[in-house]
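Asker: Model the structure of this input:
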Amino acid sequence: MDLNKHLEMEKGGTPGSNDATILVNESGVISFANQQVYDNFGYEHHELNGEKLLNLIPGANLQHSGAGEIIHQLGIHRDFSLFFRVNSFQLAKELYYLIVVHKVKDQSRINQQQSYPINELVDLIYALDESTIVAFTDEKGKIINFNKKFCEVSKYSATELIGKDHRIINSGHHSKEFMQELWRTISSGSVWRGEIKNKAKDGTHYWVDTTIVPFLNEKGNPYKYLAIRKEITEYKRVLEELGKFVNKMADFQFALDASSIVAITDQRGTIKYVNDQFCRISKFSKEELIGQDHRIINSGFHSKEFFNNLWKTISSGEVWKGEIKNKTKDNTYYWVDTTIVPFLDEFQKPYQYLAIRYEVTQRKLAEEEIQKMTGKIIDVQEEERKRISRELHDDIGQNLYSHLITINRLQTEMDHPLLDQMQDEATEIIESLRHLSWELRPSVLDDLGLFPAIRSLVAQFLEHHHIKVHFECYLNCRLNANKEITIYRIIQEALTNIRKYAYTEEAAVTIQEIEEEVRVEIKDQGKGFDIEKVTRGVGLFSMEERARICGGNLILHSREGKGTKVILKMPL
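Answerer: Okay, the predicted model is just below:
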């Protein structure tokens, strides 16, 4: 959960449900504003996040505002008079200001003196008694008068309070110096303002926003004091919870910043925040990154469709995960394992995005090296197969043919059962040798190309295994040797799997050229299997590696009782 959402959930507990509340950091930047602020000042939701307070209330000087001091200012955007009260607090070693704004609806009352008749004064006292804790003490601090609100909040009766001093509700929270400063202020004839934590009769604690006004005699010395308090217990609780939350968020941010590359963008993708890790790996400064979008680090490696899919995912409110190749300021490349999380407003629309990345450059380089090595191994394997196939065909095969001719010549000169047996055995060995040579590397693939080689493979598959394969090819030109042998081997392996596991009498192979891509499909209507439950064997791994080496990818579909489909997609 982010800070804004937490504050919005808690805002019901801030002082006065109609109060406009603003949270500002030490630099004067607005971190949070509740809905009343947006209503009063005429802004749309989230527009104020990241704005300067001075753009909203010119002349507001937070550093020189006393705690709880009420200040009159003029708000802008919708010009109106306002009063605001400032309270500062420190969280995670950072200073924050909580500002409660009261709008003055009747401007004419600001500068006009009012004379109230007695009945209006009575009404004012009644309103004060209903909403505020009021108490009078003598010059020594003994309680001489108070209203019913004091009794309600403190849970003491009138007889228990009268004649006592305020130590009866002392919570022990404040230091001796705090109380001494309070008494020094009011005994000198000055008004004291601040927040005090008190203790009720039942032991529960409550907070009051307090103003103590000394009444002076003709010599200028206080003869009694008026204490006006407003209970802010819930407000302080929310503030405390906010402090815990901010501390927790600070811990999370520290851990995240120490381990991850972090960036926040607005709904248009413009960068609003980057951490030091982002700058370190990209080699751009924060000033160079803020206000830009991520095209500043685009390597050009990924397709337009890749980024279209990324944006389609996050703009719909879904989390996107994947690996991206980026480019630094000095044009070197790096890979990041990326998670992009959309932050949603009340209408479930993204208003900003959080991107968390982990550098995986070394792993990607290792994968590329492994892929290159695998490609070299496959090339060496194919060359060795080709060599052995030719030796079997040209050397051993020719010698066997010579022996068969010799046997045939002997049969013309003499008749013996052993000669007939030798002829049959030699013929069978030649056929097996020819089939083995074909399996290793069909010469027709090198001599005539992919289409004749697959057609011959399909014919032999029917002859040896009695499985009919429907073959269609729609290629307009020959491919390079590596791609042709890749397609041939994948079809060969897929048909071998059909023979072993599908329990079917028919299959289909289709090769077609679609725009700039070759698409190969091998399917059957056999037994099928659950992909999640079957262990991926060497054959499937070999097929995937061959596809990857040629820049393609292999897709496998299968369901129990519904057959299997293997699809190879590869650039021309």
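Asker: Could you use CA atoms for every contact and neighbour count after this?
Answerer: Noted.
Asker: Same question for the helix ranked longest in the chain: list its buried residues.
Answerer: The longest helix of the chain (DSSP state H) is helix 361-391. Using 16 or more other CA atoms under 10 Å as the burial criterion, the residues of helix 361-391 that qualify are 364, 371, 374-375, 378, 382, 385-386, 388-390.
Asker: wouldn't residue 520 be in contact with residue 569 here?
Answerer: Yes: assessed by CA atoms under 8 Å, residue 520 is found in contact with residue 569 at 6.6 Å.
Asker: ok, back up a step: would you turn the buried residues of helix 361-391 into TSV with distance to residue 327?
Answerer: Listed next are the buried residues of helix 361-391 as TSV, based on distance: CA to CA, whole Å:
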residue	distance to residue 327
364	15
371	22
374	27
375	27
378	32
382	37
385	42
386	42
388	46
389	47
390	48
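Asker: so the host helix or strand of residue 434 versus helix 361-391, what angle?
Answerer: Under the criterion of DSSP states H and E, residue 434 resides in helix 417-440. Helix 417-440 runs at 150 degrees relative to helix 361-391, counting by axes from the mean of the first three to the mean of the last three CA atoms, to 10 degrees.
Asker: since we're on residue 399, how many residues are nearby?
Answerer: 14 (other CA atoms under 10 Å).
Asker: what's the answer for residue 322, then?
Answerer: By the criterion of other CA under 10 Å, residue 322 has 11 neighbours.
Asker: picking up where we left off before, got the contact list for the following helix or strand past the helix holding residue 434?
Answerer: Heading C-terminal from helix 417-440, the first helix or strand you meet, by DSSP H and E, is helix 443-447. Outside helix 443-447, the residues that touch it by CA atoms under 8 Å, 6 or more residues apart in numbering are 452-453, 481, 484-485.
Asker: one more to put side by side:
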Amino acid sequence: MFKEELEILDATLNEQTDSYGKVREAIHQLWDINFALDQSLIVAITDVRGNITFANQLFCDISQYSLAELLGQNHRIVNSGYHSHEFFRQLWQTIGQGGVWRGELKNRAKDGSFYWMDTVIVPSLNEQGKPCQYISFRKDITQRKMLEEQLDGLITTMPDLVLFKDGEGRWIKANQSALLFFGLRGVSYHGKTSEQLAAVSLKHGSVLRRFAAMDEEVWRRGKVLHREEEFVLEGGSSRVFELTQVPILHEDGTRGGLTITARDITERKQTDEFLFRAERVSAVGQVASRIAHEIRNPLAAMKWTLHLLKLDHPQGAVQFDALLTELDRVDGIVGELLVLGKPQEAQFKTVNLEEILRVVVLLMNSQARHSQVSLDLDCEAELPPLWGEPNQIKQVLMNLIKNGIEAMPQGGKVTIQAFLSPEHELVIRVSDEGPGVSEEVLQHMGEPFFTTKEKGTGLGLSVCHKIIHDHQGRLKIYAHPHEGTTVDVVMPIGSASEVG
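Answerer: Alright, predicted model coming up:
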């Protein structure tokens, strides 16, 4: 009678048993997930006012607070003071509107130590879609952040220029060397392009624009580029940089970012060039010295013979004097060859540069006036003394001024300046208003026997290079067509122990 009803009841009970089993299985899975989260992530739950209603053991361990101390407290209990009010305003705005917030938080433990958390905050929504509580999942990233800070500190203090840009060429990070070089200290550079920063740069805006153009080349090639680039600065000087540009691409090939490092190798290049030049001068000098020795003795005999002939034949005195003048010129060339070929005995001592400059200008004034050239001396007050051989320094300065005068056959002005450089070196700058020279000619100036003068020997600058090198200084030449020539003699200052 009740068979059919019992069968229905039996089937219903079996279905409920299956459902209960599934519920129990789901509960066990939730317990497993909860256990896994509890062992791997820092979990906390707060009410809508931000008061802590739950914290797992890992939260207690890293914050050093007990569960009893945390419950009912606001998260301000672990606030480090590192983040701004605006930072937290945006956080609460996101989760208060039902959104998920992701970010990094710096917190403070009970003992005052700091720790970093990679954080995700998920709101639980009620039937009306409004947050009723917030669940946060955090991971300890303190070690990673410490390494990042150390790396950031290393990059910040590097002498190399270091830049990080996004895929649109906007600056993300720049170290102090880069900001100082480009005159951007105190400038809000984040999110701006090199073109935009060039407009506010206190110096070297043109270099920033070159950087922007080179970025595009890196993107086109899509690979790391290593190269040397020379940049002409606003003051007319130039610096050589060793550049490394690393493009960062997404998996789909789109631009992700760009890392740029630039090392100033100007001094290294100058040293390499000087050593190369010195080796050539030394090799030429050794040969020239042997030739000079072979020439000097017969030259002396020829001059003596001409003097005797002049006495015996006074009617030919004019011709003999012309020949003797030419032989004196040859003797001077032989003397320059000997300077190249062997070290000169020099008595180094403390030298007053201003006194030497005034003597040299006085000696050269006659030749300058004859060529309708004015000499303008501008010597910085109270220059420190240098350690050197006065006569050799005079020889160099007279040679450079003479070159400047001869570069202006129609007249003009030679400016001689002396000043202390930012690197605390003495600089003597000789500038003329002549036609200048091409880049190709400039590269060969100072090489033995290379000259642009009709009657030049090509030894004057070589001798100057050698003398300045013996004084542990440098000779730098700047010239462009139709813009004159400038020669910088850069000398160290100090005593014999400091220089020699």
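Asker: Please state their TM-score.
Answerer: Here the superposed chains carry a TM-score of 0.39, computed using TM-score structural alignment, normalised by the length of structure 2; 288 aligned residues with a CA RMSD of 6.5 Å.
Asker: any idea which of the contacts of helix 443-447 of structure 1 is the one closest to residue 424 of structure 1?
Answerer: Within these, distances to residue 424 of structure 1 taken as CA to CA reach their minimum at residue 453, with 28.5 Å.
Asker: separation between that closest one and residue 440 of structure 1?
Answerer: According to CA to CA, to the nearest Å, residue 453 of structure 1 stands 13 Å off from residue 440 of structure 1.
Asker: which residues do those two both contact?
Answerer: Contacts common to residue 453 of structure 1 and residue 440, judged by CA under 8 Å, 6+ apart, are absent.
Asker: Taking the contacts of helix 443-447 of structure 1, tell me the two that lie furthest apart.
Answerer: Greatest spatial distance among these (CA to CA): 452 and 481, at 14.2 Å.
Asker: one step back: need the residues touching each of residue 520 and residue 569 of structure 1.
Answerer: Counting by CA under 8 Å, 6+ apart, residue 520 of structure 1 and residue 569 have no common neighbour.
Asker: what residues does stretch 259-268 of structure 2 touch?
Answerer: With contact meaning CA under 8 Å, 6+ apart, stretch 259-268 of structure 2 is reached by 159-165, 239-248.
Asker: Just the terminal-to-terminal distance for that stretch.
Answerer: Per CA to CA, stretch 259-268 of structure 2 runs 24 Å from first to last residue.
Asker: buried residues in it?
Answerer: Buried residues in stretch 259-268 of structure 2 (16+ other CA under 10 Å): 259-265.
Asker: what's the burial count for the residue nearest to residue 372 of structure 1 when sequence neighbours are not counted?
Answerer: Distances taken as CA to CA, 6 or more residues apart in numbering place residue 549 nearest to residue 372 of structure 1, at 7.6 Å, with adjacent residues excluded. Using other CA under 10 Å, residue 549 of structure 1 has 19 neighbouring residues.
Asker: Now do the same contact list for residue 549 of structure 1.
Answerer: Taking CA under 8 Å, 6+ apart, one finds 371-372, 375 in contact with residue 549 of structure 1.
Asker: Could you save those residues as CSV and add columns showing distance to residue 71 of structure 1?
Answerer: Formatted as CSV, those follow (distance: CA to CA, whole Å):
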residue, distance to residue 71 of structure 1
371, 70
372, 72
375, 75
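Asker: Just to be sure, which of the contacts of stretch 259-268 of structure 2 are found in strands?
Answerer: 161-165, 239-248 (DSSP state E).
Asker: which among the residues you listed gets closest to residue 269 of structure 2?
Answerer: residue 240 (7.8 Å).
Asker: List the contacts of that closest one.
Answerer: Applying CA under 8 Å, 6+ apart to residue 240 of structure 2 gives the contacts 228-231, 264-266, 269.
Asker: Report the spatially closest residue to it, excluding sequence-adjacent ones.
Answerer: Using CA to CA, 6+ apart, the nearest residue to residue 240 of structure 2 is residue 230, at 4.2 Å.
Asker: Just to check, that neighbour is in contact with residue 211?
Answerer: No: using CA under 8 Å, residue 230 of structure 2 makes no contact with residue 211, being 11.7 Å away.
Asker: what kind of secondary structure is residue 10 of structure 2 in?
Answerer: helix (DSSP: H, G, I helix; E, B strand; the rest coil).
Asker: Against residue 242 of structure 2, how distant is it?
Answerer: Using CA to CA, residue 10 of structure 2 is found at 86 Å from residue 242 of structure 2.
Asker: quick one: which of the two has more around it?
Answerer: The neighbour comparison of residue 10 of structure 2 against residue 242 (other CA under 10 Å) goes to residue 242, with 16 against 12.
Asker: got a list of what the more buried one touches?
Answerer: So residue 242 of structure 2 contacts 226-229, 262-265 (CA under 8 Å, 6+ apart).
Asker: Out of those, list just those in helices.
Answerer: Of the contacts of residue 242 of structure 2, none are assigned to helices by DSSP H.
Asker: Tell me which of those fall in strands.
Answerer: 226-229, 262-264.
Asker: will you turn those into a markdown table that also has distance to residue 440 of structure 2?
Answerer: Shown next, in a markdown table, are these (distance: CA to CA, whole Å):
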| residue | distance to residue 440 of structure 2 |
| --- | --- |
| 226 | 25 |
| 227 | 22 |
| 228 | 19 |
| 229 | 18 |
| 262 | 27 |
| 263 | 26 |
| 264 | 24 |
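Asker: Fine by me, thanks again.
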